[in-house]
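Trainee: After the sequence you'll find the predicted model.
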Amino acid sequence: MTVVAAALVRADGRILLQQRAPGRAMAGLWEFPGGKVEPGERPEAALVRELGEELGIRVDAADLAPATFASADNDRRHMLLLLYVCRRWRGTPEALDATAIDWVSPDDMRALAMPPADIPLIPILKALLPLSAA
């Protein structure tokens, strides 16, 4: 199963995370927004679609920069998580498909409960993203 996710990065270097809603697998955990790639769908198109559905924002595929990936077992299936960095979008992100959203630094992410596949992405994001002046 291929899954795409975005590290939406504000000018101050903080990254948007969303909290999984009750009644879902891994409810309450904080994650990068995104979702499954449908059959025949390009990963970038899937992420544009998912960000619209989950956050109500519009993103151009050209503004998605491939960053890294994670490989993990998820229930009885193997998951390949492709993470993109995005610094440009239209609209204000809202928690349309989650309990909450928050803007956090990579250092602050370490204190949050996150899905196992997301945790190894934190130090990579910290290394990729320049330190904020804020």
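Mentor: Looks like it arrived, so ask away. Residues are numbered from 1 along each chain as shown.
Trainee: Please count neighbours and contacts with C-alpha atoms only from this point.
Mentor: Will do.
Trainee: Distance check, the closest residue in space to Thr99 that isn't next to it in sequence against Tyr84.
Mentor: Excluding the flanking residues, the one nearest Thr99 by Cα to Cα, 6 or more residues apart in numbering is Ala21, at 4.9 Å. To Tyr84, Ala21 is 23 Å away according to Cα to Cα, to the nearest Å.
Trainee: neighbour count winner among these two?
Mentor: Tyr84 (22 against 17; other Cα atoms under 10 Å).
Trainee: The more buried one looks like it's in a strand, true?
Mentor: Yes. Under DSSP: H, G, I helix; E, B strand; the rest coil, Tyr84 sits within a strand.
Trainee: then this one, side by side with the first:
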Amino acid sequence: MHVVVCGALVENGAVLLVHRSPTRRAYPDLWDLPGGHVEAGESELQALAREMHEELGVHILAESSSRLGDLHASSGEDAVHVGVWQIRDWVGSPTNRAPEEHDGIAWVGISELGGLLLVFGALPALFRSLPEPDRLPRRDEAPTTASPSGP
């Protein structure tokens, strides 16, 4: 089984998504949360911090991260367990530092997730379960803007 983590940077009622390049072997041309495989010897939180830095250039504050849920895909040798983490605080402005993996990033309103082609269709339900205070602004700086309508 493959173990994967992904992080939901949540701010101002929106979550940061990455658009998987159309050339990707797995799940091409779909929106997803940033993240990746947990390497040998890493905890999920360590892998999450590494992936957020590699893909977005941000440093997460571990104490602000909480498990949002678990997702599963495939079976047998191809089985994937995905730990989904909500990240409330981080240092740095998210930018696409993995253009070979993602051809775009965008802040998407939690209420708009259902209208996108997502790797995991269960993501909107995970975010709807967040209590209202978690949908309020948490940071001082303005969010990055981009449109999820195109890659």
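Mentor: Nice, thanks for sending it over. Being a predicted model, the structure only gives us computed values, none of them experimental.
Trainee: Mind checking the TM-score on these two?
Mentor: Remark: TM-score between the superposed chains equals 0.89 [TM-score structural alignment, normalised by the length of the first structure]; 131 aligned residues with a Cα RMSD of 1.9 Å.
Trainee: picking that back up, look up how far Ile119 of the first structure lies from the residue nearest to Thr99 of the first structure.
Mentor: Noted for Ala21 of the first structure: a distance of 19 Å to Ile119 of the first structure, by Cα to Cα.
Trainee: what does Thr68 of the first structure give?
Mentor: Thr68 of the first structure is 12 Å from Ile119 of the first structure, where distance means Cα to Cα.
Trainee: now Ala65 of the first structure
Mentor: Taking Cα to Cα as the measure, Ala65 of the first structure falls 20 Å from Ile119 of the first structure.
Trainee: How about Glu41 of the first structure?
Mentor: Using Cα to Cα, we find Glu41 of the first structure at a distance of 26 Å from Ile119 of the first structure.
Trainee: which one of the two has more residues nearby?
Mentor: Using other Cα under 10 Å, the more surrounded residue of Glu41 of the first structure and Ile119 is Ile119, with 16 against 11.
Trainee: In contact with that one, which residues?
Mentor: Residues in contact with Ile119 of the first structure (Cα atoms under 8 Å, 6 or more residues apart in numbering) are Arg110.
Trainee: quick one, what contacts the most centrally placed residue in the first structure?
Mentor: Nearest residue to the geometric centre of the first structure (Cα atoms, centre = their mean): Phe32, 2.3 Å. By Cα under 8 Å, 6+ apart, the contact set of Phe32 of the first structure is 5-7, 16-18, 118.
Trainee: ok, 6 Å please
Mentor: Applying Cα atoms under 6 Å, 6 or more residues apart in numbering to Phe32 of the first structure gives the contacts 5-6, 17.
Trainee: Pull up the gap between the residue nearest to it when sequence neighbours are not counted and Ala100 of the first structure, please.
Mentor: Excluding its sequence neighbours, the residue lying closest to Phe32 of the first structure (Cα to Cα, 6+ apart) is Leu17, at 5.0 Å. Separation of Leu17 of the first structure from Ala100 of the first structure (Cα to Cα): 8 Å.
Trainee: neighbour-wise, which of the two wins?
Mentor: Neighbours per residue (other Cα under 10 Å) separate Leu17 of the first structure from Ala100, with Leu17 holding more: 24 against 15.
Trainee: Work out for me the element the more buried one sits within.
Mentor: Assigned by DSSP states H and E, Leu17 of the first structure belongs to strand 15-19.
Trainee: thinking again about what came up before, okay but the residue nearest to Thr99 of the first structure is in contact with Ala27, surely?
Mentor: Yes. Using Cα atoms under 6 Å, Ala21 of the first structure is in contact with Ala27, at 5.4 Å.
Trainee: And the strands in the second structure?
Mentor: Along the second structure, counting by DSSP state E, strands occupy 2-11, 14-20, 31-32, 35-37, 59-60, 65-73, 80-87, 90-91, 102-109.
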